[in-house]
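S.K.: Build me a model from this:
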Amino acid sequence: MGNLKKYISFLLVLLLLSNVTSVSAAEPIQEIRDLIKEYYIEDVPASVLAKPTAKEITEHLDPYSVYMTAQEFDRFTNGIEQQLVGVGIVLDEDPKGVKIISVIQGGPADRAGLNAGDIIIAANGTSLAGQSVQHAISIITGAANTTVTLQYISVDTNEKVTKALKRELIRIPNVEYQMLGGDIGYIRLHSFSQEATEDITNAIGKLPGAQGWIFDLRNNGGGYVSTAQEVAGLFPNVTNAFQLRYKTERPEVYAALPQKVKFTIPTHILINEYSASASEMVAVSVKEQKGATLYGQTSFGKGSMQSLFTLSDSSTLKLTTARFFSPRGIPVHEVGVTPNIETAVGEELIVSHRDQLLAKHSTYQKLPALKDVPVTKTFTVAMNMQMDWSKLNAQDVQLIQLGGKEVPVDVKIADDYKMTITPKANLQSKGKYLLMIHPKWTSKSSKQMQNGIYLEVSVK
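M.R.: Now for the predicted structure:
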C-alpha cells in the first residue's frame, strides 16, 4: 500500500462540465483489473472484474471511480483548475436525470436562467433518466460555439422547461474577495486547485485591517488533497489536516501544512449541502480544532478520496482508494459535516456577517427591529435627553448591508433630541441591514453615552 501514496493527487466529488466519457478501444483492461484488486477501497467480485470494458467494470464501483482517456483527463483537470468548455454548471446524479448543484456566474446557463436544484432530464433529445453524470456530461458538453438543448424540471416551479444554450470557454476566478462593511474580510474559494492556497494568501494580503474573516466554501466540490492540507494550515490552532483509512492500512493522520499568512480570530467558514470532499475535509478538521466557527447547513457527505493511476497508454483510472475522517476520527462519508451555527439556505453569509459585527460590539443595546421598510427609508433616532450635537461625527453612525458593504448616509439634526439618517442611495429590495450608533456623543449636560445601540432592518 505504500506505493499508493505517490498517486494521491486529489479528491473531487462533483464533476465540473468537462467532457468525460469512457471508450473501450485499446483499453489496458488487465492493468485496470489489477489496480482495482490492489487499491480499490472495497473488494470487488470476480464477476465484475471479468467484464470486458473499463466502463462496464467501473459502473459497478462507486460513482467517483472513472476511466478516462488522455484527452478526457486533460479536460477533467481543466475543470478542477476552473477553466472549461461547456454551459457553466456543476452536476450530480439524480433518479430523474442530473441535478444542477451550482451555476457559474456569467456563464451560458446563468444567463439563460437555470438555477441550482434544477434537474436536467434530457439533452439534445436524449433522456438522462438513470444515467451517470459522466454520460450526461458527454452529451451536454461539446465544442465551443455549438448549441445544446436542455430540458429540465425547474426547482422554482416544478415545471418542465426547454432551452437552447451555446457552449463556450469559461474561465472561472477561483478566489473572490472583498472587505465587507465593518471591516470583515470575505474570501470565497470555488475549487481546491493547485494554486488555491497562493490565491487565498494573496487575497488575505489585499484586505489589510480586517477585524474578522468569513471563508466561503459553499458549493465547493473539492480538489487536490495537498491543497486541503495547505488550506487547513491557514487557520489558527489547526495542526492536523485529516485522517485517511485505506483498504488495508490502519488510520494515518496527515498534518496541516503551516502557511506564513493565516486567518486571524474570529474566522467563520460557510458550508452548505453542496460543500463536498476537500471542502468537508477542511471544515471538519478546522471545526474539531476550533480554528473557526462553521455556519450553514450539513455538507454533502463525500468522505472518500480518489487516486489517479496513469496507465500504459497514457489514459487514467480515477479510483476511490481511501475514506477520510477528521484527525480524531469523526466520519464524513454519507454523514457530512454539521455546522456550529445552522442557518436557513441562502442566509449563511448574512448571519455570519451579522454575528461578526455584533461580536465586535457585544455591549451594545439592541433596539426593536424594523421590518419591511421601504427602499427609500429615512431613519429617525430619538434620544431621551437633550444632546450636544456639535460633536456629531458622521462615522459614529453606520448602516451596513449584511453580506455587503457599508451604506453611505446623510446625518442631519432634527432638534435637540432627534436626528435623521438618510441613505444616499436606495436600499436593496429584500436586503438586510444593521444600523449601529456608536457611543461617542454627550448630552448637553456633558453626560457621555455609556453603550452603543443597534437595530436590525429588513427591506420590502
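
S.K.: make it CA atoms for all contacts and neighbour counts henceforth
M.R.: Noted.

S.K.: Just confirm T227 is within a strand.
M.R.: No - with DSSP: H, G, I helix; E, B strand; the rest coil as the criterion, T227 is located in helix rather than a strand.

S.K.: Could you double-check that it lies in contact with D199?
M.R.: No - contact between T227 and D199 fails when scored by C-alpha atoms under 8 Å: they sit 11.4 Å apart.

S.K.: more crowded one of these two?
M.R.: With neighbours defined as other C-alpha atoms under 10 Å, T227 and D199 compare such that T227 has more, 25 against 17.

S.K.: ok, that one to L319 distance?
M.R.: 19 Å (C-alpha to C-alpha, to the nearest Å).

S.K.: Tell me if I'm right that P327 and N240 touch.
M.R.: Yes - P327 lies in contact with N240 (C-alpha under 8 Å); the separation is 6.2 Å.

S.K.: which residues do those two both contact?
M.R.: With contacts defined as C-alpha atoms under 8 Å, 6 or more residues apart in numbering, the residues shared by P327 and N240 are V253, Y254, S285.

S.K.: so how far is R245 from the first one?
M.R.: Which is V253. When C-alpha to C-alpha is the yardstick, V253 and R245 sit 9 Å from each other.

S.K.: Between the two, which contacts overlap?
M.R.: Residues touching both V253 and R245 do not exist when contact is defined as C-alpha under 8 Å, 6+ apart.

S.K.: can you map out the strands along the stretch 251-400 of the chain?
M.R.: Counting by DSSP state E, counting those that start in this stretch, the stretch 251-400 of the chain has strands at residues 252-255, 267-271, 293-296, 304-310, 316-325, 341-342, 365-366, 370-373, 379-382, 397-401.

S.K.: quick one more, to check against the first:
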Amino acid sequence: MRTLRTALLILLVPLALIVGILLGGHPEFLPGFARDTLVADSDGRLYEEAVDKIEADYYREVDRGKLLNTSLEKAVESLDDQFSHYFSPTEYHAFQLDTEGAFEGVGMSVTAVAEGLRVAEVYDGSPAKEGGLKPGDVITSANGKSLKGKTSEESTTLIKGPAGTEVTLGLKDGRKLKLERAKVDIPIVQSRTETHDGKKIAHVSLAGFTSGSGDDVDRAVKEQLKRGAEGVVFDLRHNGGGLLNEAVEVASVFLKDGRVVSTKGRSRPERKYNATGGAIASDVPVVVLVDQGSASASEIVTGALQDRKRAKVVGTRTYGKGVFQEIMRLENGGALDITVGEYFTPSGRNLGGGGVQKGAGITPDIQASDNPETEPDEALDKALETVTKD
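M.R.: Reported below is the predicted structural model:
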C-alpha cells in the first residue's frame, strides 16, 4: 500500500504543478527546483519567441543564425570585460588555427595601440609582406571598420578570414592596402646565436603560447647551448600570450622545480602550477626581454622567473593582465572565451588593475626600448650586455 501511495504521489506532484501553471500560478510560489527549471526554460522561450517574431514579421528577410551570433556577442559585451569574447563558428575556427600555430590571415604580429594595431613583425612570404606592410605601420581599420579602442584579439579577428578572401587595411599614414588572405604558418619559435664581448649568447624568441610551444622553446634553448652558447636572451616582446599550460611548460625550461603560477576564481578553486622538470642548468645566465605587448602568458613566465630570481628582466613595462579565460564550446559551433579567474605569480603578485582592468604589469629590472627608426635593436643590445655580465 505504501508503495502504491508513493507511486501516486510521484505522478500527482508534476500533474499538480502543470495544473497550477495552467490556472495562472506564478513561478515564485513553486518549489525551488521546479521554479529554477521553469524560469530558465521561460528565458529560453522568451528568446525563441522574440526571434520567431522578428523572423516572421520584420519587413525584410533576416538570418536567424546572425541574430543568435549578435545576441550572444552583445550579452558578453554587457560584462564590460575587454578580455571576454564570443566567437562565432567562423571566428572560433580561426582562433583554433591561431592557437595551433597556423592561421588564415595576412601574416604579421601586432600590438594594440590607441588608434588600432601597430605592426611588430611581418613574416616572409606572407600577404602582408608582399602588400608592403612594414614594422611600425599602424593599422586603423579593416574593411572599413575602425579598430580604435578595440583589443588586439577583436581587431585581429576582423583581419583574419578564409584563405582566398580579401581584406582592406586602412593605415594611419593614409594608405589603403587590399590583401588576399592565405594560410600562414607562424614561426612560433626563432633562435640564433649572437656574439657579445666575445661570448656566444642564445637569442630565442617566442611569438605566442600555442600548442607545443613549450617543447619548441626547450628544443631551441638546449640546441643553442649545445652549440656553445653561454647565456640565453629569451625574447617575449610582442607576445600577447596564449595557453596557460604552455606557459608552465615554457617556464619549466628555466625552472627545475617550484611554483610557476597559481590561479583562483569565483567558481574555480585555487590551483597551483609547479615546474615540470627538465630545466637547463641553473648557472646558465638568463635574461627575459619584454615590452608593452608582452601580456598574459608572457607575464606569467616573466613574473615567475623574476620572482624566483632565475632571470633578469630587460625592456619596458609589460601589458598588465591579471586574469585568465577559459574557452567553452557551444552547440552552434561557436565558443565563449570568458574570464573565470585571476592568476598570481610565485610571490603572490597579481599584475592586473583589479578584476578585468589593465594593471601595472611587470617592471623590468633594467629599462630598455628599441627605436624603430634606427637599424640597431637597442633593447636586444641591452639584454645581450646584461646576460654577458651575469
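
S.K.: export the shared contacts of P327 and N240 of the first structure to JSON lines and tack on distance to G233 of the first structure and neighbour count?
M.R.: As requested, those are exported to JSON lines (distance: C-alpha to C-alpha, whole Å; neighbours: other C-alpha atoms under 10 Å):
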{"residue": "V253", "distance to G233 of the first structure": "14", "neighbour count": "18"}
{"residue": "Y254", "distance to G233 of the first structure": "12", "neighbour count": "14"}
{"residue": "S285", "distance to G233 of the first structure": "11", "neighbour count": "27"}
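
S.K.: now those residues as CSV including distance to A359 of the first structure?
M.R.: As requested, those are arranged in CSV below (distance: C-alpha to C-alpha, whole Å):
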residue, distance to A359 of the first structure
V253, 34
Y254, 33
S285, 24
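
S.K.: with those residues in mind, which one is nearest to D74 of the first structure?
M.R.: Proximity of those to D74 of the first structure was ranked by C-alpha to C-alpha; the top entry is Y254 with 28.3 Å.

S.K.: corresponding residue for the closest one in the second structure?
M.R.: Superposed on the second structure with TM-score structural alignment, Y254 of the first structure falls opposite Y273.

S.K.: element containing L117 of the second structure, please.
M.R.: Element membership for L117 of the second structure (DSSP states H and E) is strand 116-122.

S.K.: Show residues contacting that strand.
M.R.: 107-112, 128-129, 133-141, 146-150, 152, 155, 238.

S.K.: if you set the cut-off to 6 Å instead, what comes out?
M.R.: Contacts with strand 116-122 of the second structure, where a contact means C-alpha atoms under 6 Å, 6 or more residues apart in numbering, come from 108-111, 129, 135-140, 147-148.

S.K.: who wins for neighbours among those?
M.R.: Going through the contacts of strand 116-122 of the second structure with other C-alpha under 10 Å as the criterion, the one with the most neighbours is I139, at 27 neighbours.

S.K.: which residues does the alignment partner in the first structure of that residue contact?
M.R.: When the two structures are superposed using TM-score structural alignment, I139 of the second structure falls opposite I120 in the first structure. The contact partners of I120 of the first structure, by C-alpha under 6 Å, 6+ apart, come to G97, V98, Q151, Y152.

S.K.: just curious, which of the residues you listed is nearest to G205 of the first structure?
M.R.: In terms of C-alpha to C-alpha, no member of the contacts of I120 of the first structure lies closer to G205 of the first structure than V98, at 39.4 Å.

S.K.: any idea how far E104 of the second structure is from I280 of the second structure?
M.R.: Per C-alpha to C-alpha, E104 of the second structure is found 35 Å from I280 of the second structure.

S.K.: Looking at those two now, which is surrounded by more residues?
M.R.: When neighbours are counted by other C-alpha under 10 Å, E104 comes out ahead of the other of E104 of the second structure and I280, with 22 against 16.

S.K.: Can you find the partner of the more buried one in the first structure?
M.R.: In the first structure, the position corresponding to E104 of the second structure is occupied by V85, as judged by TM-score structural alignment.

S.K.: need the contact list for its match.
M.R.: E168, L169, I170.

S.K.: Narrow the residues you listed to those in strands?
M.R.: E168, L169, I170 (DSSP state E).

S.K.: quick one: the equivalent of the last one over in the second structure from E104 of the second structure, how far?
M.R.: Per TM-score structural alignment, the equivalent position to I170 of the first structure in the second structure is V184. In this structure, V184 of the second structure and E104 of the second structure are 6 Å apart, going by C-alpha to C-alpha.
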